[in-house]
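K.L.:
Pasted the sequence and its predicted model underneath.
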Amino acid sequence: MEIVTRADRPELHEAAAVVFRERWPEFVFHDDVPKRYMGRVEEYFARYDVMVLDGGSVVAGGWGVPMAWDGSADDLPSGYDDALIRAVDGREAGIEPTSLSFMAVAVGASHDRRGMAGVVLEELVRRAWSDGLTHVVAPLRPTWKHRYPMVSMAEYAGWSRPDGLSIDPWIRTHQRMGAWVLCPALRSMVIEGTVAEWESWADMVFPVTREYVVPGALNLVLIDRERDRGVYVEENLWVQHR
């Protein structure tokens, strides 16, 4: 295996994008904040955008952003979107980062159960420590939360197995690396669109105004047919690594 940054191997961008897209529902890619910030994230923070290669092929990847955080729960960003904004705005304002926030990790479906996600996370942690950052956090999107969209993230995060670890595979991955749960990220992502756009993203029909269970969504999606608007506010879960 080989670990490289996407800046090192720009010809693999498309292959990396395929790995990421197969892991998330379509609506996740229609959040307006990343559309405005990702270009600068790629320019400023290329060191924290890594890929794992096996035989020259991309099998996993992940990225994070360095940001200022004082270590308290009150100073955490509201979630994924806010972490992006804080990292980019902080860089442009000359604010010294203190922490790395993992933003996303993906493993190709054909390489599941090989520990590839842990490889990516450990490499990002190593880079953070070597750069003098003192905290590593992540607004997790738990793997199984979409099965319980009417349950709050706070309650879901407390569900555990007899061994004391979370019932959720992605939370467990972080726990096994020594991470612990901080608090829910109550407004991690906000995705808005017309009713037609949401019907396309979800492959569903929304005939009346109400909240809907949508495949892949961690929380309910509010569809307002009179205003021709769908709004999804996703809760994630902040964890901190040792």
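P.N.:
That came through, no problem.
K.L.:
switch to C-alpha atoms for all contacts and neighbour counts from now on
P.N.:
Noted.
K.L.:
where do the helices sit along the protein?
P.N.:
Here the chain has its helices, by DSSP state H, at 13-21, 32-44, 80-93, 116-130, 153-157, 169-176, 195-202.
K.L.:
Please spell out which residues along the shortest one are buried.
P.N.:
Of the residues in helix 153-157, those buried under the neighbour-count criterion (16 or more other CA atoms under 10 Å) are 153, 156-157.
K.L.:
repeat for stretch 68-78
P.N.:
For stretch 68-78, a neighbour-count test (16+ other CA under 10 Å) marks 68-69, 76-78 as buried.
K.L.:
Quick check: Leu222 vs Ala87, distance?
P.N.:
30 Å (CA to CA, to the nearest Å).
K.L.:
the more surrounded of these two?
P.N.:
A count of neighbours by other CA atoms under 10 Å puts Ala87 above the other of Leu222 and Ala87, at 28 against 18.
K.L.:
any idea how far that one lies from Phe102?
P.N.:
Counting by CA to CA, the gap from Ala87 to Phe102 is 12 Å.
K.L.:
just Val52 next, same as before
P.N.:
Noted for Val52: a distance of 16 Å to Phe102, by CA to CA.
K.L.:
Likewise for Asp224?
P.N.:
To Phe102, Asp224 is 33 Å away according to CA to CA.
K.L.:
Show me which of those two is the more surrounded one.
P.N.:
Remark: of Asp224 and Phe102, Phe102 carries more neighbours, 25 against 18, as counted by other CA under 10 Å.
K.L.:
Surely the more buried one touches Arg141?
P.N.:
No - using CA atoms under 8 Å, Phe102 makes no contact with Arg141, being 11.1 Å away.
K.L.:
hang on, the earlier thing: columns distance to Ser166 on top of the buried residues of helix 153-157, output as TSV?
P.N.:
Formatted as TSV, the buried residues of helix 153-157 follow (distance: CA to CA, whole Å):
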residue	distance to Ser166
Met153	13
Tyr156	9
Ala157	7
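K.L.:
and which of those is nearest to Asp228?
P.N.:
Met153 (28.0 Å; CA to CA).
K.L.:
For the buried residues of stretch 68-78, give me TSV that also has distance to Asp32.
P.N.:
Listed next are those as TSV, based on distance: CA to CA, whole Å:
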residue	distance to Asp32
Ala68	23
Trp69	24
Leu76	21
Pro77	17
Ser78	16
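K.L.:
One more to weigh against that first structure:
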Amino acid sequence: MEIVTRVDRPDLDEIAAEVFRERWPEFIFHDDVPKKYLSRVEEHFGGYDIVVLDGGAVVAGGWGVPLAWNGSVDDLPSGYDDAMVRAVEGHEAGTAPTALSFMAAAVSSAHDRRGLATVVLAELTRRAREAGLAHVIAPLRPTWKHRYPLVKMADYAGWTRADGLSVDPWIRTHQRMGARVLGPAPRSMVIEGTVAEWESWADMLFPVTGDYVVPDALNLVSIDRERDRGVYVEENLWVQHG
């Protein structure tokens, strides 16, 4: 296997994007914060945007952002969006980063169960340590949380198997690497759109105003037909590696 950055191999951009896109629901790609900040993330933090190749084929990838964090739970960003904003604006203001936040990791569905997500996370961690960053954190989007959209993240994070590890596969992956749960990221992503847009993103109808269970959404989606607005506030889970 070979690990490269997307800066080194811009020819892989489209293929890598396909690997990432197949792992997330459509509505995730309509968060306004990445639209405003992602180009600056790519400009500033290309060394933390990696692709794993096997025989020349893209099999996995992941990226993170360096940001200032004092190590306390109270100083954590509110989630994914806030971490991106803090990283970009901190960099542009000349604030020295102290932590790397994993933002996403994905494995091609054709290469599941090979431990490739761990390879991605380990390489990002290595780069963070090499850069002198003291902390590695992540606002996780637990794999099975969408099955329990009425359950609070803090409660879900406490569900364990007989071996003491989380019932959730993605949380377990991080735990096996030594990560510990810090607590919920209460406002990790906020996605707004018209009712028609949400019906398209979710591939379902919203006939009346109310809160809906939407496939692959970790929390309920609030639909207001009178205002022609749908709002989804996603709660994630902060973990820390070392």
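P.N.:
Thanks, I have the structure now. Being a predicted model, the structure only gives us computed values, none of them experimental.
K.L.:
Overlay them and tell me the TM-score.
P.N.:
With the length set by TM-score structural alignment, normalised by the length of the first structure, the two chains reach a TM-score of 1.00; 242 aligned residues with a CA RMSD of 0.3 Å.
K.L.:
Contacts only, for His30 of the second structure.
P.N.:
Counting by CA atoms under 8 Å, 6 or more residues apart in numbering, His30 of the second structure makes contact with 191-192.
K.L.:
go again using 6 Å as the cut-off
P.N.:
Residues near His30 of the second structure by CA atoms under 6 Å, 6 or more residues apart in numbering: none.
K.L.:
With Val51 of the second structure instead?
P.N.:
3-5, 60-61.
K.L.:
what does Val239 of the first structure give?
P.N.:
Contacts of Val239 of the first structure by CA under 6 Å, 6+ apart are 137-138, 180-182.
K.L.:
Name only those of these that count as buried.
P.N.:
137-138, 180-182.
K.L.:
count of residues packed around Val88 of the second structure?
P.N.:
Val88 of the second structure sits with 24 neighbouring residues when counted by other CA under 10 Å.
K.L.:
counterpart of it in the first structure?
P.N.:
Residue pairing (TM-score structural alignment): Val88 of the second structure is matched to Val88 of the first structure.
K.L.:
Against Trp170 of the first structure, how distant is its match?
P.N.:
26 Å.
K.L.:
circling back to that earlier point, is it possible to export the buried ones among the contacts of Val239 of the first structure to TSV including distance to Arg36 of the first structure?
P.N.:
Output for those, formatted as TSV (distance: CA to CA, whole Å):
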residue	distance to Arg36 of the first structure
Val137	23
Ala138	21
Trp180	31
Val181	29
Leu182	28
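K.L.:
right, and out of those, which lies closest to Arg23 of the first structure?
P.N.:
Set against Arg23 of the first structure, the nearest of those by CA to CA is Ala138 (17.5 Å).
K.L.:
counting residues per strand, which one in the second structure is longest?
P.N.:
When the second structure is parsed with DSSP state E, its longest strand is strand 179-193.
K.L.:
What range does that one cover in the first structure?
P.N.:
With TM-score structural alignment applied, strand 179-193 of the second structure matches the range 179-193 in the first structure.
K.L.:
what does the matching stretch contact?
P.N.:
Here stretch 179-193 of the first structure makes contact (CA under 6 Å, 6+ apart) with 31, 78-81, 154, 229-241.
K.L.:
try 8 Å
P.N.:
Under CA under 8 Å, 6+ apart, the answer for stretch 179-193 of the first structure is 27-28, 30-32, 73, 77-82, 139, 153-154, 157, 174, 229-242.
K.L.:
same question, stretch 150-158 of the second structure
P.N.:
Identification of contacts with stretch 150-158 of the second structure by CA under 8 Å, 6+ apart yields 145, 166, 181, 183-184, 219-220, 235-237.
K.L.:
And stretch 88-100 of the first structure, what's buried?
P.N.:
By 16+ other CA under 10 Å, the buried positions in stretch 88-100 of the first structure come out as 88, 90-91, 97-100.
K.L.:
ditto for stretch 22-31 of the first structure
P.N.:
By 16+ other CA under 10 Å, the buried positions in stretch 22-31 of the first structure come out as 27-28, 30-31.
K.L.:
same question, stretch 180-200 of the first structure
P.N.:
Within stretch 180-200 of the first structure, the residues scored as buried using 16+ other CA under 10 Å are 180-199.
K.L.:
So which of the buried residues of stretch 88-100 of the first structure is the closest to Arg36 of the first structure?
P.N.:
Val88 (10.5 Å).
K.L.:
List the contacts of that closest one.
P.N.:
37, 40-41, 44.
K.L.:
Of the residues you listed, which is the most crowded?
P.N.:
Neighbour tally across the contacts of Val88 of the first structure (other CA under 10 Å): the maximum, 22 neighbours, falls on Val41.
K.L.:
Excluding covalently adjacent residues, which one is nearest to that residue?
P.N.:
Excluding the flanking residues, the one nearest Val41 of the first structure by CA to CA, 6 or more residues apart in numbering is Val88, at 6.6 Å.
K.L.:
I'd like the distance between that neighbour and Ala128 of the first structure.
P.N.:
Val88 of the first structure sits 17 Å away from Ala128 of the first structure, going by CA to CA.
K.L.:
before we move on, what about Pro162 of the first structure?
P.N.:
For Pro162 of the first structure relative to Ala128 of the first structure (CA to CA), the value is 33 Å.
K.L.:
Between these two, tell me which one has more neighbours.
P.N.:
Counted by other CA under 10 Å, Pro162 of the first structure and Ala128 do not tie: Ala128 has more neighbours, with 23 against 7.
K.L.:
List the contacts of the alignment partner in the second structure of that one.
P.N.:
When the second structure is aligned by TM-score structural alignment, Ala128 of the first structure is paired with Ala128. With contact set as CA under 8 Å, 6+ apart, Ala128 of the second structure has these partners: 99-100, 136.
K.L.:
can you check Val4 of the second structure too?
P.N.:
Residues in contact with Val4 of the second structure (CA under 8 Å, 6+ apart) are 50-53.
K.L.:
Pull out the buried residues from those residues.
P.N.:
Buried among those (16+ other CA under 10 Å): 50-52.
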